[in-house]
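In: missing the sequence, but the structure's below:
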């Protein structure tokens, strides 16, 4: 007579973690009133004893649900909305639908709670789309049971599967393009500094300037991915004489920037050259058409879908970290530095 191993229950997790079953339940349900250190200990105990939340257990019994959950903080940014569109399109071609949860609070508890809500709604895997650097600091821990893929992070030491465009390559192409045109006074309008992409783009801009003996200190202006922040920066920079070029962290910022510069009597690119990032569909139809960095959202969707669905099929989550290339698209918003 063969022996069957008993499935792990909450009591097993509580015993290994040295906490109450109620605390285990709070962690499994993503409740906020659990200290970070305790949450981490409980999740590690779940993995050790092989405990799986109920939603994942049902998935194992009933087979594939042909549904993928997506968690994000916002759909208001160009990058998030287009990435979600690419992921949804790619999954649909493979016969999968998408359940979306907007996690308004950028906290580890909020993310964990969203994860557990999706786990209870019969999904086969989860894709995280996020702006803040929450997961890059290893603060959000997911109970075992469902494969998770994160789009927008290259923190390879703490995350199983990640996909992102090469932020450093894109920012380097943009900044080096301006340096190659002879610009010495190159400013940057940044995205929110709590996001991986914004930080990487600014850090790379600084590095390229330093490599070429150029100054970056005091030449970065905080932004928030919106045209409004670019417009405010344009009004400020248009009143200065120590700027001939600007690398904007995304195309929306660049669009607002160009308007602000014009209202201050500056011509683009005659007086100030502008480079964006994203290659948004409208960027080629601005005046002047915008020089920008293109990132292939459809490729992000394809690679993310392939990685996650393979993990669903095999039941294993590999340490797979895909960094996709970017490309500089040169249009008429950049020109050689003006003579002074």
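Out: Sure, I can see it. Nothing here was measured: the structure is a model prediction, and the numbers come from that model.
In: CA only for contacts and neighbour counts going forward, please
Out: Will do.
In: wouldn't residue 128 be in contact with residue 68 here?
Out: No. Judged on Cα atoms under 8 Å, residue 128 makes no contact with residue 68 at a distance of 10.7 Å.
In: And these two? Which one has more around it.
Out: residue 68 (24 against 20; other Cα atoms under 10 Å).
In: So that one: helix, strand or coil?
Out: strand (DSSP: H, G, I helix; E, B strand; the rest coil).
In: quick one: it from residue 48, how far?
Out: When Cα to Cα, to the nearest Å is the yardstick, residue 68 and residue 48 sit 26 Å from each other.
In: Then residue 114?
Out: Residue 114 sits at a distance of 23 Å from residue 48 (criterion: Cα to Cα).
In: Tell me which of the two has more neighbours.
Out: When residue 114 and residue 48 are compared for neighbours, residue 114 comes out ahead with 22 against 15, by other Cα under 10 Å.
In: Check which element follows the host helix or strand of that one along the chain.
Out: For residue 114, the enclosing helix or strand under DSSP states H and E is helix 108-119. Elements were assigned by DSSP H and E; along the chain past helix 108-119, the next helix or strand is strand 125-129.
In: what angle sits between that following strand and helix 108-119?
Out: Counting by axes from the mean of the first three to the mean of the last three Cα atoms, to 10 degrees, strand 125-129 points 140 degrees away from the direction of helix 108-119.
In: so after strand 125-129, what's the next helix or strand?
Out: Next along the chain after strand 125-129, taking DSSP H and E as the criterion, comes strand 148-151.
In: So residue 98 sits against residue 84, correct?
Out: No. With contact taken as Cα under 8 Å, residue 98 and residue 84 are classed as non-touching, separated by 9.7 Å.
In: who's more crowded, the two?
Out: When neighbours are counted by other Cα under 10 Å, residue 98 and residue 84 differ, and residue 84 comes out ahead with 23 against 19.
In: who's in contact with that one?
Out: Contacts for residue 84 were tallied using Cα atoms under 8 Å, 6 or more residues apart in numbering; they are residue 301.
In: before we go on, here's another structure to hold up against the first:
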């Protein structure tokens, strides 16, 4: 994880000023000066948490990774909201976990609920213009299914794949499998309309003599907007193989929700958590273990991509 672009106060002030001017924020120069050090401190603190997570026992990794992501998200928020945090309401987590059953508890079946106020709803709206999340509930299994790097594990354990990775052609051209429209139970034309509505001016449809669906994606970012997701290890874009409620959630929000619940479990459900780690007795453990390894690498990269490559958003 490297945030070398943001090691200098002078560089950060210029960067924030440009961001504020692009968002037509008044008094951009003064606000960029006021925020350059808080921005740098958020990044530094976030990096420290991730570094410690890499060196710490597995049992406390969710807590460190969650708070590391929180600090990195706060740096992102300062690029779009120079007054952050404007009120104390945005400092809460913005998510709640349901009361756990002591017997037969399964993490994959657990769920979280998005609250009206807090960091979760605030960064979703400010960074991704995603509104009306209040009251939404998401199961852990549904969220994990939206992490493309976990797809091989899903395929191994259940024989089911949740993603269709796109074939890359020369020129940053990607081919969408013809069967995707069938899986979505819509026509190819409707699929094009669906993707266009989510990615105005970022997808270009190309003619193909073999009648395959080809697109030219503008840019190569790990946090390209959903339903596209980027597999950081295979370096390929993919699309969910079926339409689900979580298919349009931004990747950072998915990682935030999963880390929130895992951090709560590590803090307050110690008996279940330690028993899971020591016995690895059910399917929860390999998915949790794999996800924590993935998010430790991918979340900071998504933050960096947001900070350095989101001029169009």
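Out: Structure's in. What do you need? None of these values were measured; they are calculated from a predicted model.
In: Quick TM-score on the pair, please.
Out: Once the chains are laid over each other, their TM-score by TM-score structural alignment, normalised by the length of the second structure reads 0.24; 125 aligned residues with a Cα RMSD of 6.4 Å.
In: just to revisit the earlier point, show me what the helix holding residue 114 of the first structure is packed up against.
Out: helix 54-62, strand 67-72, strand 97-102 (3 or more Cα pairs under 8 Å, 6 or more residues apart in numbering; DSSP states H and E).
In: List the buried residues in that helix.
Out: Along helix 108-119 of the first structure, these residues count as buried under the neighbour rule (16 or more other Cα atoms under 10 Å): 108, 109, 110, 111, 112, 113, 114, 115, 116, 117, 118, 119.
In: Now render those as JSON lines, adding distance to residue 151 of the first structure.
Out: Supplementary listing: the buried residues of helix 108-119 of the first structure in JSON lines, determined by distance: Cα to Cα, whole Å:
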{"residue": "108", "distance to residue 151 of the first structure": "16"}
{"residue": "109", "distance to residue 151 of the first structure": "19"}
{"residue": "110", "distance to residue 151 of the first structure": "18"}
{"residue": "111", "distance to residue 151 of the first structure": "14"}
{"residue": "112", "distance to residue 151 of the first structure": "16"}
{"residue": "113", "distance to residue 151 of the first structure": "19"}
{"residue": "114", "distance to residue 151 of the first structure": "16"}
{"residue": "115", "distance to residue 151 of the first structure": "15"}
{"residue": "116", "distance to residue 151 of the first structure": "19"}
{"residue": "117", "distance to residue 151 of the first structure": "20"}
{"residue": "118", "distance to residue 151 of the first structure": "17"}
{"residue": "119", "distance to residue 151 of the first structure": "19"}
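In: Leaving aside the residues adjacent along the chain, what's closest to residue 170 of the first structure?
Out: If you skip the residues right next to it in sequence, residue 170 of the first structure has residue 326 as its closest partner in space, 5.5 Å away by Cα to Cα, 6 or more residues apart in numbering.
In: any idea how far the one you found is from residue 97 of the first structure?
Out: Applying Cα to Cα, the value for residue 326 of the first structure to residue 97 of the first structure is 28 Å.
In: Do a quick rundown of the helices in the first structure.
Out: Listed in chain order, the helices of the first structure (DSSP state H) span residues 10-17, 21-28, 36-49, 54-62, 78-93, 108-119, 167-180, 196-211, 227-237, 251-263, 297-314.
In: of all these, which gets the most neighbours per residue?
Out: Scoring the helices of the first structure by mean neighbour count under mean count of other Cα atoms under 10 Å gives helix 251-263 as the most buried, with a mean of 24.
In: got the angle between that one and helix 78-93?
Out: Taking the same axes, to 10 degrees, helix 251-263 of the first structure and helix 78-93 form an angle of 150 degrees between their directions.
In: which helices and strands does helix 251-263 of the first structure pack with?
Out: When contacts are defined as 3+ Cα pairs under 8 Å, 6+ apart, helix 251-263 of the first structure packs onto helix 227-237, strand 273-275.
In: For whichever strand or helix holds residue 71 of the second structure, which helices and strands make contact with it?
Out: Take DSSP H and E as the rule and residue 71 of the second structure turns out to sit in helix 61-80. Helix 61-80 of the second structure sits against helix 9-22, helix 28-55, helix 119-128, helix 251-268, helix 284-309, with contacts defined as 3+ Cα pairs under 8 Å, 6+ apart.
In: Same list as before, those that is, but in a markdown table and with distance to residue 214 of the second structure and mean neighbour count included.
Out: Output for those, formatted as a markdown table (distance: least, Cα to Cα, whole Å; neighbours: other Cα atoms under 10 Å):
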| stretch | distance to residue 214 of the second structure | mean neighbour count |
| --- | --- | --- |
| helix 9-22 | 32 | 18 |
| helix 28-55 | 38 | 19 |
| helix 119-128 | 26 | 19 |
| helix 251-268 | 24 | 21 |
| helix 284-309 | 24 | 18 |
